[in-house]
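> Below are the sequence and a predicted model for it; my questions follow.
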Amino acid sequence: CGPALSYLGHSNVMKVVLEGSGFSESQLKSLERNFYTTSSCGVCGKSSIDALKTQNKFTTYLNRQSGPTVSKKVLIALPDTLRKAQAVFESTGGLHASGLFSAEGELLSLREDVGRHNALDKVIGDAFLRRQLPLENVVLMLSGRISFELVQKASMAGIRFIAAVGAPSSLAVELAKETDMTLVGFLRGDNFNVYSGDWRLK
């Protein structure tokens, strides 16, 4: 065992490194985000965003120019398209959904779950199994609000455009701006707010 991880604020945690694992001390700092990236997190801040940047394999591949360009007409139609495709929600009224759309508004993939995060995990996992990552040319449509974790997951999958019927958290907006993502919230009827990446709207 090594020394306690006191600088992480977890003095009762010991690190165990297996011989020949190739693990280095320099990698330890990048693991900080695993301790406090939670839905209730109010202190994640810059450390979480910086850690995400260093861990994202698509960071250098994607840039400000990558991602779909979407018209307002297509954008405002996404919530209804997502809702009509939610078969389980139709019978229960209690599920969230995540959907992937083309820039023309075609529904490519949809998954439902009681939890918002699980629904997104499912839709990204399906794309991963189909070897479709990175998902830089799709629009991610969410049925609820936008937390930091949802933007984080989307970024790790290479998604450049997120829209949702609910509100984003301040940290979600900060992460979207830092990673040049388009973030649209309160997408209801003909109205919506653009928090970052307005150049992908036409």
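Done, it's in. Numbering: from 1, shown residues only.

> From here on, just use CA atoms for contacts and neighbour counts.
Noted.

> Where do the helices of this structure begin and end?
Remark: helices assigned in the chain by DSSP state H are 33-36, 45-55, 72-84, 87-92, 116-129, 148-156, 170-178.

> Show me which positions of the third one end up buried.
If I follow you right, that is helix 72-84. Leu75, Ile76, Leu78, Pro79, Thr81, Leu82 (16 or more other CA atoms under 10 Å).

> Check the fourth one too.
The neighbour-count check on helix 87-92 (16+ other CA under 10 Å) flags Phe89 as buried.

> Run through who's touching it.
Where contact means CA atoms under 8 Å, 6 or more residues apart in numbering, the residues beyond helix 87-92 that reach it are Leu95, His96, Glu112.

> One more to weigh against that first structure:
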Amino acid sequence: MGRASDRRTVVRIDGGGSTSTRRTDTLAAEEPLEIRVRPKPLAVTMRTPGDDLDLAIGFLLTEGIIGGADDVVTAQLCAGAETPNTYNVVDVVLAADVPPPATDPTRNFYTTSSCGVCGKASIDAVRTRSRFDVADDPVTVAAGVLAGLPDRLRAAQRVFDRTGGLHAAGLFTAGGDLVAIREDVGRHNAVDKVIGWAVRERRLPLAGHLLLVSGRASFELTQKAWMAGLPILAAVSAPSTLAADLAAEAGMTLVGFLRGATMNVYSRAERVKP
């Protein structure tokens, strides 16, 4: 099974080139993961190895292929045919009453570590509607609690400490308690890993919770949060226009630029209390 990080030899140059030394550096691992919905391959994503079953299940949920844990009979990590010693394939068997995913046979999903919707064959295929109504979720969160969450997320990032190269997604209660955290080179993968964990723990919908992401709030991350029934999405960086529009449509609270005691609330600001 792949490791989340690995060592490489580098030449460290200091002083504008005046000195150079050879040293070892720890890098975040990036490897392909193929998700198969038996019997067909469905998607390949570039990810950091670890929590791969969570990633696969979260991906299926956020793409609208499954609605919960009961839709999955088995999910197992297995070796690929070409590289039998590396476990870079997740094989999923869906329940008999779950429709198989509709895919373009000439173009399966392919996502890089920086793009969660790159493999979609049409604009219409990008949007997937959630079965959960987050607009009526009565949850509120104190602004002071939100302000402290980035430090809590950062303190829990074990692999980031070694590599400096991973995104994180953290699931929190409205009181600021960390429920689950996942790291990955891809923002969308980290979110899928958290949501997949919640699916397997039968916690959906994630009413009364909030999701914090270490980067920006993009459209695909907002959509994934909505698919899991999350009423609040917070990001340490900027949201996009599509993310703000989707959050407003869904009735989700979207917080951006969450840094220190300041933040911008782009939709449903009444959930953030002084």
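Arrived safely, thanks for sending. All of these numbers come straight from a predicted model, not from anything done at the bench.

> Mark which of the contacts of helix 87-92 of structure 1 are part of strands, please.
Counted as lying in strands by DSSP state E, out of these, are His96, Glu112.

> Need the contacts of helix 87-92 of structure 1 in CSV (columns: neighbour count).
Putting the contacts of helix 87-92 of structure 1 into CSV (neighbours: other CA atoms under 10 Å) gives the following:
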residue, neighbour count
Leu95, 20
His96, 22
Glu112, 23
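
> Take the contacts of helix 87-92 of structure 1 and write them to TSV, including distance to His10 of structure 1.
Below are these laid out as TSV (distance: CA to CA, whole Å):
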residue	distance to His10 of structure 1
Leu95	36
His96	34
Glu112	36
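
> any idea which helix or strand carries the nearest residue to Arg22 of structure 2 once chain neighbours are set aside?
Nearest non-adjacent residue to Arg22 of structure 2, counting by CA to CA, 6 or more residues apart in numbering: Val11, 4.5 Å away. Element membership for Val11 of structure 2, per DSSP states H and E: strand 5-14.

> Chain neighbours aside, what residue packs nearest to the residue nearest the centre of structure 2?
With distances taken as CA atoms, centre = their mean, the residue of structure 2 nearest its centroid is Val191 (1.6 Å). Distances taken as CA to CA, 6+ apart put Ala169 closest to Val191 of structure 2, at 5.5 Å, once the chain neighbours are dropped.

> ditto for Ala157 of structure 1
For Ala157 of structure 1, the spatially nearest residue (CA to CA, 6+ apart) is Pro134, at 5.5 Å.

> Quick one: map that neighbour onto structure 2.
When structure 2 is aligned by TM-score structural alignment, Pro134 of structure 1 is paired with Pro205.

> I figured its match was touching Ala225, is that so?
No. Here Pro205 of structure 2 lies out of contact with Ala225, judged by CA atoms under 8 Å, at a distance of 10.2 Å.

> what about those two, which has more around it?
When Pro205 of structure 2 and Ala225 are compared for neighbours, Ala225 comes out ahead with 24 against 21, by other CA atoms under 10 Å.

> one step back: nearest to Lys202 of structure 1 among the buried residues of helix 72-84 of structure 1?
Set against Lys202 of structure 1, the nearest of the buried residues of helix 72-84 of structure 1 by CA to CA is Leu75 (10.0 Å).

> How about the contacts made by the closest one?
Gly105.
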